[in-house]
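Peer 1: Need a 3D model of the following:
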Amino acid sequence: MGYRLSKIYTRTGDGGETGLADGRRVTKDHPRVDAMGEVDTLNSHLGLLLAELQTARADCAGLDELIEVLEPCQHRLFDLGGELAMPEYQALQPQELERLEAAIDRWNEEVGPLENFILPGGSRLIAQAHVCRALARSAERRCQHLNAVEPLRAIGLAYVNRLSDLLFVAARLIARRQGIAEILWQAAPKTTD
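Peer 2: So this is what the prediction gives:
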């Protein structure tokens, strides 16, 4: 395959611009670069979640399925980043959406209907799954912002949307399999004037 990067620093970005794979130079706050960065941040946090799941699997065998479903998501996020960096590149496939939706349906059936809003927390794993969910929503917003300026493939937009749904259900499933009660939101008490 060869080397992808032979030199880590190039000094070409010191003036606030970066190069895209199609040869364009854009500012580092360009919507495309912003979307790429948010997808990368999500991928990094997903890596942290997977590392935590690997560590916790010794104490909770029910976490193996989550690892199996989430590990490919890091690769697909890298594919999405490639599509953002190289607008002509097409890597994401509809089967990946089907895979996520099947996992969402399976896990949602296990955790049951949501009876109240829940807060991120209960354990480190649950909280990290919620961090990933929130970052997926942020990546989706950044991709939608870019889409308004430079149209993107619908599959990429759908993927980050579905991934955030998957991560929400994953957080609930982790709580269930760890035997930790979900933290239910409590409305602020009403005051009387």
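Peer 1: contacts and neighbour counts: CA atoms only from here.
Peer 2: Noted.
Peer 1: how about the helices in the chain?
Peer 2: Secondary structure of the chain by DSSP state H: the helices cover 31-56, 64-85, 94-111, 124-149, 154-178.
Peer 1: Show me what the shortest one is packed up against.
Peer 2: Right, the one you point to is helix 94-111. Contacts defined by 3 or more CA pairs under 8 Å, 6 or more residues apart in numbering; DSSP states H and E place helix 94-111 against helix 154-178.
Peer 1: Can you list the buried residues in the helix it packs on?
Peer 2: Neighbour-count burial for helix 154-178 flags 155-157, 159-176, 178 (criterion: 16 or more other CA atoms under 10 Å).
Peer 1: tell me the centre residue of the protein?
Peer 2: In the chain, the residue lying closest to the centroid (CA atoms, centre = their mean) is A136, at 3.9 Å.
Peer 1: Residues contacting stretch 128-143, please?
Peer 2: Residues from elsewhere that reach stretch 128-143 (CA atoms under 8 Å, 6 or more residues apart in numbering): 31-32, 34-35, 38-39, 41-42, 45-46, 48-49, 120-121, 157, 160-161, 163-165, 167-168, 170-171.
Peer 1: Among the helices of the chain, which comes closest to E17?
Peer 2: E17 lies closest to helix 31-56 among these, at 9.9 Å (CA to CA).
Peer 1: Another sequence for comparison is provided below:
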Amino acid sequence: MKIYTKTGDKGETGLIGGRRVSKADLRIVAYGAVDELNSSIGLAVSSLCGKEKVFSDLADVLTQVQNDLFIVGSDLADSDYPKSQYNTPRTDENMASALEPVIDKFESELEPITFFILPGGSAEASMLHVCRGVARRAETAAVALYRSESINPAIIMYLNRLADLLFVAARLANKRQGVPDVAWKKKKSSQ
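Peer 2: Modelled structure (predicted):
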């Protein structure tokens, strides 16, 4: 089977169930952002796996997140929420709840935050901060869709919690490599 179908050549794509919509539809923007997030996390995992002894637990968590994001994406691609005849996997609140003890565990390794943190430090932390930014954009796109159509509210909860996890993961990547978080410095007044 060929990868190209030419069915999207006029700026439309199909949802689960066959309905055609514009590629600029809020639903497509939302699951496109989730797909980008999954790809970004894949890049971060590849980098973390190069330092397996330091980051194996974090890489395992993020690999599970990638699997979860497939569910989030398929949930968004099915416009028949809450009822669907297609057995589409659905995001559930337990997916977000499962991230909370992981966040707590990773955060227990960190010093409390006493300053605003700029994205940066080690290359691994920087990648995780990029992932966090993409997660926030995916969350924003899901919220925009939620305000115009019926979607599973657990999606928004999951993406919100995931952004929190990615922030803590970025700090953890710096900490485990002995790299300090980058502090925001207020510009001194010229007056």
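Peer 1: tm score of chain vs chain?
Peer 2: The TM-score (TM-score structural alignment, normalised by the length of structure 2) is 0.92; 184 aligned residues with a CA RMSD of 1.2 Å.
Peer 1: Of all the helices of structure 1, which one comes closest to A21 of structure 1?
Peer 2: Evaluated with CA to CA, these place helix 64-85 nearest to A21 of structure 1, the distance being 5.9 Å.
Peer 1: With structure 2 overlaid, report how far the closest one is off on average.
Peer 2: Average distance, helix 64-85 of structure 1 versus aligned residues of structure 2 after superposition (mean CA distance after the TM-score superposition for structure 1): 0.8 Å.
Peer 1: I would like the residues contacting that helix, please.
Peer 2: Outside of helix 64-85 of structure 1, the residues within contact range by CA under 8 Å, 6+ apart are 20-22, 32-33, 35-36, 39-40, 43, 46-47, 50, 53-54, 57, 89-92, 100, 103, 156, 170.
Peer 1: of those residues, buried ones?
Peer 2: The neighbour-count test (16+ other CA under 10 Å) marks 32-33, 35-36, 39-40, 43, 46-47, 50, 53, 92, 100, 103, 156, 170 as buried among the contacts of helix 64-85 of structure 1.
Peer 1: And those, which is closest to G112 of structure 1?
Peer 2: Among these, A170 lies closest to G112 of structure 1 (CA to CA), at 12.5 Å.
Peer 1: does that closest one really touch W107, like I thought?
Peer 2: Yes: counting by CA atoms under 8 Å, A170 of structure 1 does reach W107; the two are 7.4 Å apart.
Peer 1: Please pull up the equivalent of E38 of structure 1 in structure 2.
Peer 2: E38 of structure 1 maps onto A33 in structure 2 when the alignment is built from TM-score structural alignment.
Peer 1: Any figure for the gap between its match and K186 of structure 2?
Peer 2: Noted for A33 of structure 2: a distance of 32 Å to K186 of structure 2, by CA to CA, to the nearest Å.
Peer 1: Which one's more surrounded, these two?
Peer 2: A33 (22 against 7; other CA atoms under 10 Å).
Peer 1: what's the closest non-adjacent residue to that one?
Peer 2: Closest residue in space to A33 of structure 2, ignoring its immediate chain neighbours: A138 at 4.8 Å, by CA to CA, 6 or more residues apart in numbering.
Peer 1: matching residues in structure 1 for stretch 5-23 of structure 2?
Peer 2: The alignment of stretch 5-23 of structure 2 onto structure 1 (TM-score structural alignment) covers residues 10-28.
Peer 1: how distant is the matching stretch from the center of its chain?
Peer 2: Relative to its chain's centre, stretch 10-28 of structure 1 lies at 25 Å (CA atoms, centre = their mean, to the nearest Å).
Peer 1: what comes up buried for that stretch?
Peer 2: For stretch 10-28 of structure 1, the neighbour count (16+ other CA under 10 Å) marks E17, T18, V26, K28 as buried.
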